[in-house]
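In: Sharing a sequence plus its predicted fold:
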Amino acid sequence: MSLYNTIRNTIVPVHKEGYPFIAAFLAASLILGWLFAPLFWIGLILTLWCAYFFRDPERMTPQDDDLVISPADGKVSSVQMVVPPSELNLGDEPMLRISVFMNVFNCHVNRAPMRGRIQTIAYRSGSFLNAELDKASEHNERNGLVIESAHGAIGVVQIAGFVARRILCFAQPNEPLQAGERFGLIRFGSRLDVFLPAGAVARVTLGQTAVAGETVIAEFGSAKGPTTSRRD
């Protein structure tokens, strides 16, 4: 591996939304260090963590309209049939919902799970329960996108968590999205729900680690059944 690739893989780019936070952490570290020297080192560690939190690495996304790609880094916390949120206007029938929970150490840049065009973006205020809880989908602050894909409308919902207090969505209605394209970010712990129409088969299981823009979480047009797992 060349020196360039080694540096590129070690030093991950930071998303621009993180710059103000990193600057604030660093400024606080300098002030605290001026008051009491050991506090500078504690602040510096927190500053490095902040830069790590806002990392925005490149991802290699499969370009296949039959594949659904994880929109977030984290743990698969739910794979079940659920009625989608009413503001998405996806109907009253249960859809396959795959949820990915992000803790404070995961990369929080959100990516489109499929190629398509954004039909709707719907924000709803709410609580800040632990995003890993199932009831967080109903009660927490959230921002939903409806994307018209090759297999029909799919829903992607950004859900704020206990620590998260800010959902960011960079996309706009009627904009096209490519699978794996960045569309948003949630600050400091949260969850992404993906609602899929009939024909989708889950390709992940509970507890599995997913990588945004790379992990295939579901598939359309496959004769194979749902994925099973085994813990060794």
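Out: Received, thanks.

In: only C-alpha atoms for contact and neighbour calcs from this point on.
Out: OK.

In: If we ignore the residues flanking it in sequence, what's nearest the residue positioned nearest the centre of the chain?
Out: In the chain, the centroid-proximal residue (C-alpha atoms, centre = their mean) is residue 72; its distance is 2.9 Å. In space, and not counting its chain neighbours, residue 72 is closest to residue 212: 4.2 Å by C-alpha to C-alpha, 6 or more residues apart in numbering.

In: So that neighbour is in contact with residue 68, correct?
Out: No. Here residue 212 lies out of contact with residue 68, judged by C-alpha atoms under 8 Å, at a distance of 10.9 Å.

In: Now do the contacts for residue 149.
Out: Residues near residue 149 by C-alpha atoms under 8 Å, 6 or more residues apart in numbering: 65, 114, 115, 116, 117.

In: Could you check how many residues crowd around the closest residue to residue 57 other than its chain neighbours?
Out: Excluding its sequence neighbours, the residue lying closest to residue 57 (C-alpha to C-alpha, 6+ apart) is residue 12, at 5.6 Å. The burial count assigned to residue 12 is 15, neighbours taken as other C-alpha atoms under 10 Å.

In: alright, now check it against this:
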Amino acid sequence: MTIHREGTATILLVLVALAVINGIIYYFTSAYPAVTWGLLFISLVFWLFIISFFRVPSRVFKADENLVIAPADGKVVVIEETFEAEYFKDKRLQISIFMSPANVHVNRNPIAGEIKLSQYHAGKYLVAWHPKSSTENERHTVVIANKNNEILVRQIAGALARRIVNYMKAGMKVEQNSEMGFIKFGSRVDIYLPVGTKVNVKLNEIVRNGQTVIATLS
């Protein structure tokens, strides 16, 4: 396991802040060692949680041009046909993955191909499971095309996630499971597929980026 580069500054900042806070706590509670050590323990647990949030576990990735691999860790919360208004402007099959603060937050490209669109949108911070979060929240849309299909992947910020990082630019050629970006502190990723695509997951299923097959392309 490694720590993602997006976490370096945050981890150091939290460490410095906790050191200052615990110094102040020690000054006022040194006469009560049980209180001092208890608060120090809570600070340590919190810092370890911040570190774990930016973890990048070692994984054996699954790759196949006919398969759509999960772009995010989390739970499948939506599988439905819906109108995609930003790029396709027609009906698509939507699969949404909710990422809790405890999940790995690296996002990966679900297929290999060329980036046709990479577009950031400012927006609200509704809770990630809100029906309007896909179109009203801060988000970043990426469209990937291969020789047979185009799919859209949308990173969506939530009530806690206030920063979306995306590394894709239009015209880039990307490999399946390569890093697409990172969402800090929980959110959701939507995938839009052609109607009729075979779905390999079910609602409330836990998926892992780079490993879980979420759909099979025609």
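Out: Here it is on my side, so go on. Computed from a predicted structure; not experimentally measured.

In: Identify the residues contacting the residue nearest to residue 57 of the first structure.
Out: Residue 12 of the first structure touches 55, 56, 57, counting by C-alpha under 8 Å, 6+ apart.

In: Ok, residue 179 of the first structure next?
Out: 61, 62, 63, 69, 111, 112, 113, 114, 115, 116, 213.

In: any idea how far residue 19 of the first structure is from the residue nearest to the centre of the first structure?
Out: 21 Å (C-alpha to C-alpha, to the nearest Å).

In: Sketch out the helices for the first structure, chain order is fine.
Out: 3-10, 19-35, 37-53, 136-139 (DSSP state H).

In: tell me which residues in the third one are buried?
Out: Buried positions in helix 37-53 of the first structure, judged by neighbour count with 16 or more other C-alpha atoms under 10 Å: 39, 40, 43, 44, 46, 47, 49, 50, 51, 52, 53.

In: How far away from the center of its chain is it?
Out: Distance of helix 37-53 of the first structure from the chain centroid (C-alpha atoms, centre = their mean, to the nearest Å) equals 25 Å.

In: Residue 67 of the second structure contacts residue 212, doesn't it?
Out: No. Checked against C-alpha under 8 Å, the pair residue 67 of the second structure and residue 212 is beyond contact range at 9.8 Å.

In: roughly how far apart are residue 106 of the second structure and residue 122 of the second structure?
Out: 21 Å.

In: What of residue 49 of the second structure?
Out: 28 Å.

In: need the contact list for residue 126 of the first structure.
Out: 139, 140, 141, 142.

In: What of residue 111 of the first structure?
Out: Residue 111 of the first structure makes contact with 70, 71, 72, 179, 180, 181, 182, 183, 184, 212, 213, according to C-alpha under 8 Å, 6+ apart.

In: Ranking by neighbours, what's the top pick from the residues you listed?
Out: residue 71 (36 neighbours).

In: Just to check, residue 155 of the first structure is in contact with residue 146?
Out: Yes. Here residue 155 of the first structure reaches residue 146: they are 4.6 Å apart, a contact under C-alpha under 8 Å.

In: Can you report how many residues neighbour the closest residue in space to residue 218 of the second structure that isn't next to it in sequence?
Out: Excluding the flanking residues, the one nearest residue 218 of the second structure by C-alpha to C-alpha, 6+ apart is residue 197, at 6.6 Å. Residue 197 of the second structure: 13 surrounding residues under other C-alpha under 10 Å.

In: Need the counterpart of residue 197 of the second structure in the first structure.
Out: The criterion is TM-score structural alignment: under it, residue 197 of the second structure has residue 200 as its aligned partner in the first structure.

In: Just confirm its match contacts residue 217, I think it does.
Out: No. Using C-alpha under 8 Å, residue 200 of the first structure is not in contact with residue 217; the gap is 9.8 Å.

In: and the residue nearest to residue 57 of the first structure, how far is that from residue 58 of the first structure?
Out: 8 Å.

In: Ok, residue 50 of the first structure next?
Out: 19 Å.

In: for residue 105 of the first structure, same thing?
Out: The separation that residue 105 of the first structure has from residue 58 of the first structure, given C-alpha to C-alpha, amounts to 17 Å.

In: These two: which is more packed in?
Out: residue 105 (15 against 12).

In: before we move on, the earlier item: can you add distance to residue 30 of the first structure and give the buried residues of helix 37-53 of the first structure back as a markdown table?
Out: Listed next are the buried residues of helix 37-53 of the first structure as a markdown table, based on distance: C-alpha to C-alpha, whole Å:
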| residue | distance to residue 30 of the first structure |
| --- | --- |
| 39 | 9 |
| 40 | 6 |
| 43 | 8 |
| 44 | 9 |
| 46 | 12 |
| 47 | 11 |
| 49 | 16 |
| 50 | 15 |
| 51 | 16 |
| 52 | 19 |
| 53 | 20 |
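
In: Many thanks, we can stop here.
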